[in-house]
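A.B. asks: okay, structure incoming, though there's no sequence with it:
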């Protein structure tokens, strides 16, 4: 069940990112991590929120996408 919920969350994140004008294969957290790295305020805020629920989420997302 945990794996199913994780897959569902990833799909929703990808959809939300596409609806907000991001690249279709990317998740919202990856887009936020790239924005944070570029110094954009919204990326910093969203990563801080995500990191509150899942420690180092944005950093791990960057490593996963860019390996």
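C.D. replies: Cool, got the structure. Predicted, not measured: the structure shown is a model, and the values here were computed from it. Numbering: from 1, shown residues only.

A.B. asks: for the rest of this, base every contact and every neighbour count on C-alpha atoms.
C.D. replies: Will do.

A.B. asks: once you drop chain neighbours, what's closest to the most centrally placed residue in the chain?
C.D. replies: The residue at the geometric middle of the chain, judged as the C-alpha nearest the mean C-alpha position with Cα atoms, centre = their mean, is residue 29 (0.8 Å). Sequence neighbours aside, residue 58 is the residue nearest to residue 29 in space, at 6.1 Å (criterion: Cα to Cα, 6 or more residues apart in numbering).

A.B. asks: okay, one more to line up with it:
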């Protein structure tokens, strides 16, 4: 129960951080980075490689194509 609680809090903070950086509040930073990486963004490539240290293909696995439409600044 505590583990699920902490994961929910971390997910909410992740989405908040994405919204603060002009992304959509319903998308995680990892999904946003995964989409940018697929488009060839060097910035996203660096961060996705870092996240790969924790989970292989994390950004790629995190992509949710239905999220991100409400971004303040579209990617």
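C.D. replies: That came through fine. On a predicted model such as this, the values are computed, not experimentally measured, just so you know.

A.B. asks: any idea what the TM-score is?
C.D. replies: Comparing the two superposed chains by TM-score structural alignment, normalised by the length of the first structure, the resulting TM-score equals 0.84, with 65 aligned residues with a Cα RMSD of 1.5 Å.

A.B. asks: one step back: residue contacts, the residue nearest to the centre of the first structure?
C.D. replies: For residue 29 of the first structure, the set of contacting residues under the criterion of Cα atoms under 8 Å, 6 or more residues apart in numbering consists of 13, 46, 47, 50, 57, 58, 61.

A.B. asks: chain center to stretch 33-47 of the second structure, what's the gap?
C.D. replies: Relative to its parent chain, stretch 33-47 of the second structure has a centroid offset of 11 Å by Cα atoms, centre = their mean, to the nearest Å.

A.B. asks: please identify the buried residues of that stretch?
C.D. replies: Applying a neighbour-count criterion of 16 or more other Cα atoms under 10 Å, one finds 33, 34, 35, 36, 37, 44, 45 buried in stretch 33-47 of the second structure.
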